[in-house]
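# I'd like to go over a predicted model; first the sequence, then the structure.
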Amino acid sequence: MQKLILITGASGAIGSATAEALAEAGASLYLHYNNSKKAVEKLAQKLQENYPSQTFTCLQADLSCEKGPDQLLMQMDKPVTGVIYASGFSEINLFQDTPLETTKKMIQLQLTSPFRLLQDLIKPMIQARAGNIVLVSSIWGLKGASTEVLYSMVKGGQNAFVKALAQEVAPSGITVNAVAPGAVDTSMMQLFSPEDIEYVKEEIPMGRLAQPDEVASLIKYLMSDKASYISGQIVSINGAWYC
């Protein structure tokens, strides 16, 4: 049976790299985006040309607002066999200066929306007694980060969500995991100056940032049958930055 997988945040560096990795493995994909329509459509066209026997469908929804999950679900006409939640943005600010509106959007995007989406999408998986779920968390959800308290909080919440949900659905044959990247060479790093990025590289024992395709390879493995006994894990990919 061909897999049909939802990737949220498919326009991002990790999301698009994951889409390419899973398409190569034979999966059809729902490719979610919010604002980056052209990028996702270009990705879908490329995948369709390379894998004509599979389907690649673009879906738009703003998952940082309350109605976002239902807007996304309304566009999906087939049950999925797996979900990768890769949506996100970072907020760098002093704790006491973090705007309330930013806090609401971050909690909605990183906690409420995946909770709501999976409440619906997991039902057919339970009936089929099979399915794979991966959330893209962060190293900051494990160790926390100064000036990224809000981001650290929601990523820590995702990690707890993964551990609890994994235990609940394990009897139904569903795996639930998270990957927790360290510093990855994506647009999020543009929030930092070149000097700050060099400092981060010096702090990482491997001396470099991760590449999106390295994170995608880990996600691909966790979504595969070879990882069928791995569940409830927060797998950190960080170049030995945090062990």
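Happy to help now that I have it.

# make it CA atoms for all contacts and neighbour counts henceforth
OK.

# what sits against the residue positioned nearest the centre of the chain?
Against the mean C-alpha coordinate of the chain, by Cα atoms, centre = their mean, the closest residue is Ala86 at 2.1 Å. By Cα atoms under 8 Å, 6 or more residues apart in numbering, the contact list for Ala86 reads 7-10, 14-15, 135-136.

# Make a markdown table out of those and add neighbour count and secondary structure.
Formatted as a markdown table, the contacts of Ala86 follow (neighbours: other Cα atoms under 10 Å; DSSP: H, G, I helix; E, B strand; the rest coil):
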| residue | neighbour count | secondary structure |
| --- | --- | --- |
| Ile7 | 26 | strand |
| Thr8 | 27 | strand |
| Gly9 | 25 | coil |
| Ala10 | 30 | coil |
| Ile14 | 23 | helix |
| Gly15 | 26 | helix |
| Leu135 | 26 | strand |
| Val136 | 24 | strand |
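
# Closest to Ala164 out of those residues?
Leu135 (13.2 Å; Cα to Cα).

# Wait, Ser172 touches Ile122, no?
No. In this structure Ser172 lies outside contact range of Ile122 using Cα atoms under 8 Å: 10.3 Å.

# more neighbours, those two?
Applying other Cα atoms under 10 Å to Ser172 and Ile122 shows that Ile122 carries more neighbours, namely 22 against 15.

# separation between the residue nearest to the centre of the chain and Ile122?
Applying Cα to Cα, to the nearest Å, the value for Ala86 to Ile122 is 17 Å.

# And here is the other one:
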Amino acid sequence: MASLKTVLVTGASKGIGQATADLLAHEGYNVIINFNKSEKEALSLYNKLKNKGLSVRIYKANVSKKNEVKDMIDFCIKEFGTIDILINNAGISQEKLFVDITDEDWDNMINTNLKSVFYCTQEVLKHMISKKRGKIINISSIWGMIGASCEAHYSAAKAGVIGLTKALAKEMGPSNIQINCITPGVIQTGMLDSYNQNELNVLRENTPLMKLGSPKDIANCVLFLVSNRADFITGQVISPNGGFVV
């Protein structure tokens, strides 16, 4: 049985999830690459890492579906015998006036960005609690901290992730399980595809470091939190945002 620590990264086919899975695999972790729709990108990442001799697996699951999450966690245990770290990264975004948000828009946002964290965390904790160890990193957003105009449902879901992190950190602390939250600032991922150059320039100008973040910036933060250097950190909201929120 592999002795390396095992990490599950949800939504690992693109952006922050991809950078995180890539970095952790190179750092010697067993990594399960979860994807739902972006099979081409997920397979590309898997093949790249596998060809380097790194310990990776790939698994398709809609993390807003409880039965698919359970099957995925069972797969992780079957493959590696344990699951030590969960990175709840899967998420979607949408810009829309609040009065135009439909029931479907709201449910899709909450299910993908918040309910998925509930399902994945609950299933993983069944294994972590008995072992008295584990780490969970939830990827939220600065908009969950301060809100974003025309992204009320996104902001609400991401704020829910922050609240869940803090509550669970208190509940799981006696079981030696650390649960933290990362709230990225404006990061250069596909979620910015709808922004024009002028809008991106405004975001840069409103960031004290005068630049947008990269997925690797967030992955580096994840790497620290999952390491033994962060064993006394739990219930915290850490925001790599270039000073956008201070």
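Happy to help now that I have it. Since this is a predicted model, take the numbers as computed values, not measurements.

# So after superposing, what's the score?
Once superposed, the chains reach a TM-score of 0.94 (TM-score structural alignment, normalised by the length of structure 1), with 241 aligned residues with a Cα RMSD of 1.4 Å.

# about what we covered before: now for the contacts of Ala86 of structure 1: which two are most distant?
Largest pairwise distance in those, by Cα to Cα, is 12.9 Å, between Ala10 and Leu135.

# what's near enough to touch Asn198 of structure 2?
Here Asn198 of structure 2 is in contact with no residue (Cα under 8 Å, 6+ apart).

# Could you tell me how many residues sit around the aligned partner of Gln178 of structure 2 in structure 1?
Applying TM-score structural alignment, one finds that Gln178 of structure 2 aligns to Thr175 in structure 1. Residues lying near Thr175 of structure 1 (other Cα under 10 Å) number 27.

# Test my guess that Thr175 of structure 1 contacts Asp225.
No. Using Cα under 8 Å, Thr175 of structure 1 is not in contact with Asp225, being 10.1 Å away.

# The counterpart of Ala160 of structure 1 in structure 2 and Gly242 of structure 2: what is the separation?
Counting by TM-score structural alignment, Ala160 of structure 1 corresponds to Gly163 in structure 2. Distance of Gly163 of structure 2 to Gly242 of structure 2, given as Cα to Cα: 23 Å.

# who has more neighbours, those two?
Shown here are Gly163 of structure 2 and Gly242; by other Cα under 10 Å, Gly242 has more neighbours (20 against 15).

# how about the equivalent of that one over in structure 1, what does it touch?
Gly242 of structure 2 maps onto Gly239 in structure 1 when the alignment is built from TM-score structural alignment. Residues in contact with Gly239 of structure 1, defined by Cα under 8 Å, 6+ apart, are 182, 204-208, 210.

# if I look at the equivalent of Thr82 of structure 2 over in structure 1, how far off is Thr55 of structure 1?
With TM-score structural alignment as the criterion, the equivalent of Thr82 of structure 2 in structure 1 is Pro79. Distance from Pro79 of structure 1 to Thr55 of structure 1, counting by Cα to Cα: 14 Å.

# And for Val169 of structure 1?
Per Cα to Cα, Val169 of structure 1 is found 28 Å from Thr55 of structure 1.

# Of the two, give the one with the bigger neighbour count.
More crowded of Val169 of structure 1 and Thr55, by other Cα under 10 Å: Val169, with 19 against 15.

# Now the element after the longest helix that structure 2 contains, going C-ward?
The longest helix of structure 2 (DSSP state H) is helix 152-172. Where DSSP states H and E defines the elements, the next helix or strand beyond helix 152-172 of structure 2 is strand 177-182.

# Average offset of that following strand relative to structure 1?
When structure 1 is overlaid, strand 177-182 of structure 2 sits 0.6 Å from its aligned residues on average, using mean Cα distance after the TM-score superposition for structure 1.

# Show me what that strand is packed up against.
With contacts defined as 3 or more Cα pairs under 8 Å, 6 or more residues apart in numbering; DSSP states H and E, the packing partners of strand 177-182 of structure 2 are strand 134-139, helix 152-172, helix 215-226, strand 237-238.
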